[in-house]
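J.: pasting the sequence and the predicted model now:
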Amino acid sequence: MDELIVNVDEGSHQVNLNLMNIASDDDDGLWESACAAEEVQEGDDPQKHAYERKPRKKTSPIWKDFKELLQSSVKKAQCIHCKSIIGIPASGATTQFHRHLNSCIPCIAASKKQKVITFDFDCGSVGSGSCFTYDHKKVRVSYMVVTCHFVDSWWHLQKRVLNFFNVPPPHSGVIIADALQKSFIECKNENKVSTITVDNARNNDVTIQILKDDFTLKKTLAVKGQLFHVRCYAHITNLLVQDGISQIGDIVDCVKDGIKYIVVSEGRLKQFAEIAKQLQLSYKKLILNVPTRWNNTYMMLSTALEFREVFPRYEDRDQSFRWVLSVDDWVKVENVCHVLEVFNEVTKIVSGSNYPTSNLFLPEVWRIRDVLGKKSKDANIYVRTMAEKMYLKFEKYWGECNLLMVVGAVLDPSFKLKLVKFCFPEIYQEPEATRNVEKVHNVLNELNGEYVDAHNLTAAPNRGHQSNSNSASSSSDGSSSGVQRSTKSGMAMLNFFVRSVDTFQPVKSDPEIYLKEDVYICDEGADLKFDALEWWKSNQLKYRILSKMALDILSIPITTVSSESTFSAGGRVIDPYRASLSTKTVEILLCGADWVRALHGLSKSSNLDEPSLVEIDLP
């Protein structure tokens, strides 16, 4: 037998092609072996087996892992992996064989090995076989994305993916903190970090504490790090809603399974649509549940409410359909949807902008707190229980005053302190509400003082440089005539005087002047379209220092949506056919694509993103 082995290396996939050709010279030997298989033994009666019933063909796939044998004239099956022997029942059932394979360790180990595809083909008069082996390595690689948010010189909010790199396990807080520190140093941003926004994982709290201590030693954090740690608003909202939906989990599962049963068949969907037409229902769509999106569950339930009269009538036509809610269950769904409707509207407002600024969140947090407070006193027990459970989660994450969210609202000229004075008595009890208002005043003044000091430090070297340049130009002019003169021109002296005015402290600070003025009244219906950054751009000459502070505060993200969208893009880069890309190549592809889009003003194609709703149109 001749054997030819060809190794083809394609990236990390190694393809082994084994071709085995049976020699055709020994035709006599092949003929003798074939004849021996069909030879009739001497003394055998040819009519002996003529009327015997043929044995039944074994079609079960378990016989690939078992072989039949005789023990004391009794048929039994032996596992080819562990050599265990199991009796064969007279009925031919194979349940015990499947049960054995599920617990057979050698069989499980063999199933995880390289998969082999075998096939036969004819090549002239010579029989030959081929075996093609494909090794696809599925290695689980953990990545972390670092996204930077800032405002450019045209006062446009910008986002860039700085790093998308591998973080090997274990993913403890210390390891994540070290990985972030290396990322900051690599990008030369170790002294420019003001805040970090993360979700509510426990290891992230350890990470933030380590980084906060490091940056505090360097004295690079504003107001002693009180604004450094930002919790993801979207993640907290998701936790609140998941706690609420869990109170009617059985009802949600019943609606979800019923819709799945209907949409899986075109005939069932047509029958369902006919009943809806007979009842003259205007709604023409069903929505499937997406477990990773809580608002999709709300849309599924609210849509199912429109067809509440269709489901029992469909049950009369299809005896296999058993997912019908009672009248009381539909009332529960309706009451829960009233609560979730508020969360859905809040999510729309926050996610309606590509880059929501920090001033948008405080009104929505107050709205959630107000709804939960009212529903905690609802007459329905299950609504009251749901609201109380969600309220406990609310107090856990937003019970303390979120300074970044509040300062962002104060720097919105359409809110200022009026929104804080309106919301805090609703969110907090006295005297805590008054203390939190004072706390916001103190933080705002302290933050402004730090920006004033930074402004004076940068202005002083510029004034010295301007003075030296004026002296140098004067001496240069004098040297041309051979006489050294230190006399300044009138324009240079005037410019020096104008710049020196910055050192004089005004009677009132920028925050005091800003808060004394009336709020900006938006046109009716244009509240959600108001751009706070555009207002500060127009008033930067009036508030030279406060506008810089507003620029930094409003650019801080309170959600991790942008980072999650980067992971969605990463899922399209690292697909099952490109699972072996090196981590450096993945980082180049994702970071490079993000920066190229920003450079040329391109936007992501929306049809590549995961659809927010799975809608099924009724025929």
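T.: Perfect, I can see it now. Numbering: from 1, shown residues only.

J.: for the rest of this, base every contact and every neighbour count on C-alpha atoms.
T.: OK.

J.: for residue 379, helix, strand, or coil?
T.: Assigned with DSSP: H, G, I helix; E, B strand; the rest coil, residue 379 falls in the coil class.

J.: number of nearby residues for residue 348?
T.: Other residues within reach of residue 348, judged by other CA atoms under 10 Å, total 12.

J.: helix or strand right after the one helix or strand it maps to?
T.: Element membership for residue 348, per DSSP states H and E: helix 327-351. Going down the chain from helix 327-351, the next helix or strand is helix 361-375, by DSSP H and E.

J.: list of residues touching that next one?
T.: By CA atoms under 8 Å, 6 or more residues apart in numbering, the list of residues contacting helix 361-375 from outside reads 339, 342-343, 346, 350, 383-384, 387-388, 390-391, 394, 405-406, 409, 419, 423, 426-427.

J.: likewise for stretch 499-519?
T.: 413-417, 444-445, 448, 456, 459, 463, 543, 545-546.

J.: tell me the contacts of residue 383?
T.: Counting by CA under 8 Å, 6+ apart, residue 383 has contacts 335, 336, 375, 376.

J.: by neighbour count, which of these wins?
T.: residue 336 (22 neighbours).

J.: spatially nearest residue to that one (excluding sequence neighbours)?
T.: residue 383 (7.0 Å; CA to CA, 6 or more residues apart in numbering).

J.: what's the angle from the host helix or strand of the one you found to helix 361-375?
T.: Using DSSP H and E, residue 383 falls within helix 381-398. Between helix 381-398 and helix 361-375, the angle comes out at 150 degrees (axes from the mean of the first three to the mean of the last three CA atoms, to 10 degrees).

J.: second structure follows, compare the two:
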Amino acid sequence: MASETQCGTNEVPVVSTPANEAPQMATTDTSTVASNLPPIEAEGIKKPNQTSYVWSHFILLEGERAECKYCGKTYAAGSKTYGTTNLRTHLESRCKKYPYGKKNMQDKTQMTLAFKPKKSDDAEGTNSNSLIAVSYNESMCREALARMIIVDELPFKFVEHEGFRYYSNVLQPRFIVPTRTTVARDCIRLYSIERDRLKIFLKKSTQRISLTTDTWTSIQNINYMCLTAHFIDDDWQYHKRILNFRQVPNHKGETIGKVVESLLLSWGIDKIFTLTVDNAASNSGIVTYLDRITKEWGASILDGEFMHMRCCAHIVNLIVMEGLKNLHESIVKVRNAVRYVRSSPSRYDKFKACVEKVKIASKGCVCLDVPTRWNSTYMMLENAEKFQRAFERLRVNDAQYIRYFLDDGNGKKILGPPDFEDWDNVKVFVKFLKLFYEVTLRFSGSLYVTSNVFFHELCVMKIELTNLCESEDPLLSMMARDMHEKFDKYWGDIERLNLMMFVAVVLDPRYKLRFVNFWFAKWNSGAVADDMTKKVKKTLVRMYKHYCNCDGYSNGQGQDGSSSNNVETRPIQDPHTLVKSIYKKHLAMDSLESKSEVERYLADCVEEDSPNFCILNWWKVNSSKYRLLSKVARDVLAIPLSTVASESAFSTGGRVLDPF
């Protein structure tokens, strides 16, 4: 029998000729025709009429049977009685190995090769070089679609857009894009799954939760509250989870406290460590209410003494706003110049033409600030400074630019335009405000540990303000004095601060207690500095003892949990062994091993402060060495310094809620 060939574009079906006519093959190469004929005939078998395409996929056998080339099944064939309908039905509907059949196209278990997606955010590509076997799964496609809608904050109607449906059909024709109502249900179902998973995790975990909360009033005068949890898991990974985003009746402290209590009960959370809020008066009522509730639950730590955590980013905002309360004329002039450029498309085009003429290589452009947000004022001044030469060229080329400052349309004169002295002042302001802008960014981190950077930024701000108060520039010295006053109001007295912020620095193995003591001595007399250092150490020891008691250990126990004062808990029969054991215990009385984990940690050498140092990785590696102290560090390092994690839920950039 001739060798078998697969179906392809070069296959030529054999057309039979009547008996009284000779085949018209005189001018055709016999070998070429033979190679294109399907090997279906054997000697002695009558060849049926093979005009149907199915004979390219079947082998004719004896007894008028045909065998499928792909799966090997046989069917009756070869005469007018049987025909080829059953063969065609087999190919299109039954054969699982036929690569072009409907049955195979709908087989969800069929695996195909694809590049493995990358988990990291790689700008050059989203796939790796390794191949994996994948199969079509409609439920996974719908889940991925729901995740896309949630993560990218897309409207549900996005799935009904013509462009997306066309793209999805080209990408995977088997996936039928659901309607917006179905996608909404998928998002709710996905939320329920993730919520239940987080509930189970929080119920089984032993670490405490640090919370942040913030409220917001929409343009419809509806009050909303966001509650966010921060914690470090057993694998020493930092987590931020928005627990709830819900409507509240008002912004009163007790009202918010009751809402938070009901939310915590629904989540099954009772181990609260700190609550970070801004400096609004009502927030003190929230902390007082939750402090009383956690004591009733029996889950309070050190009687809730360190629960209240003031938002450091908000305090920095108050400090800087104090310095900018009497805005200098130079800032006002620059703001008016930027407002002129941004007031109409024609003015903006003229300004861009000036930028091109003076050859300023910058992809950005000037932006107008929001007077109630000092950081936007800083960004406005920083961007405007880059385009100083463009503003000067605009003053020459655009006659309306000068007239704008002489008359605002109501007969009033406007300050401006900025001159060379104003631009010099702007440079000073930008350099001065940049420090506080960067401090705010560090305080506002929500995806990494921030509690251990508080004391460092506190030192930087205090030193900078002290130096600027003695500046020869009267403008800077006046601003610095006003800001230093506000700084001392919130951070000048250690008695007003949450000592956990200093404990977090001590638990940083690069600095420990000596770093805190050094800067306390720089700011105060020796006796005051020593007293402040003792308070910080005492707080750490109290925390450690509390965790020892919760873990079932007494305060005098060593790392292994055995008492260091008893000779032996079990009687020893051999007197020689007893003598040696007593001597070893005597040697251990003054050794480092007999001390608590806090003493041993503080006595160890500090770690090198390298750029790639990760404090969570260090504690993960040394958690076996400091078994209980590492639990203290895990909870203290999870404390957020600001409420930005909750506030950002209301102010996502680029998203505007309309009146409906």
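T.: Noted; the coordinates are in hand. The structure displayed is predicted, hence computed values, not measured ones.

J.: quick revisit: just the buried residues from the contacts of helix 361-375 of the first structure, in PyMOL please.
T.: The PyMOL command for the buried members of those (criterion: 16 or more other CA atoms under 10 Å) is given here:
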select buried, resi 339+343+346+350+383+384+387+388+390+391+394+405+406+409+419+423+427
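
J.: with the second structure superposed, average distance for the helix holding residue 383 of the first structure?
T.: For helix 381-398 of the first structure, the mean deviation from the second structure after alignment is 1.3 Å (mean CA distance after the TM-score superposition for the first structure).

J.: so that helix matches what in the second structure?
T.: For helix 381-398 of the first structure, the aligned range in the second structure is residues 474-491, judged by TM-score structural alignment.

J.: from the chain's centroid, how far away is the matching stretch?
T.: In terms of CA atoms, centre = their mean, to the nearest Å, the centre of stretch 474-491 of the second structure is set 35 Å apart from its chain centre.

J.: cool, stretch 189-209 of the second structure as well?
T.: Distance, centroid of stretch 189-209 of the second structure to centroid of chain: 18 Å (CA atoms, centre = their mean).

J.: quick check: it aligns to which part of the first structure?
T.: Under the criterion TM-score structural alignment, stretch 189-209 of the second structure matches nothing in the first structure.

J.: helices along the stretch 251-400 of the second structure, start to end?
T.: Counting by DSSP state H, counting those that start in this stretch, the stretch 251-400 of the second structure has helices at residues 253-267, 281-297, 312-323, 329-342, 345-357, 374-386, 388-397, 399-406.

J.: nearest to residue 231 of the second structure, of those helices?
T.: Across the helices of the stretch 251-400 of the second structure, the minimum distance to residue 231 of the second structure, taken as CA to CA, is reached by helix 253-267, at 14.7 Å.

J.: that closest one against the first structure, how far on average?
T.: Mean deviation for helix 253-267 of the second structure: 2.1 Å (mean CA distance after the TM-score superposition for the first structure).

J.: tell me which other helices or strands that helix touches.
T.: Where contact means 3 or more CA pairs under 8 Å, 6 or more residues apart in numbering; DSSP states H and E, helix 253-267 of the second structure is packed against strand 238-248, helix 281-297.

J.: looking at those, which is closest to residue 271 of the second structure?
T.: Counting by CA to CA, residue 271 of the second structure lies closest to helix 281-297 out of these; the figure is 8.0 Å.

J.: with adjacent residues omitted, what lies nearest to residue 323 of the first structure?
T.: Counting by CA to CA, 6+ apart, the residue nearest residue 323 of the first structure is residue 258, at 5.1 Å.

J.: map that neighbour onto the second structure.
T.: By TM-score structural alignment, residue 258 of the first structure lines up with residue 337.

J.: check contacts around that match.
T.: 416, 417, 418.

J.: so residue 633 of the second structure is in contact with residue 506, correct?
T.: No: counting by CA atoms under 8 Å, residue 633 of the second structure sits too far from residue 506 to count as a contact (9.6 Å).
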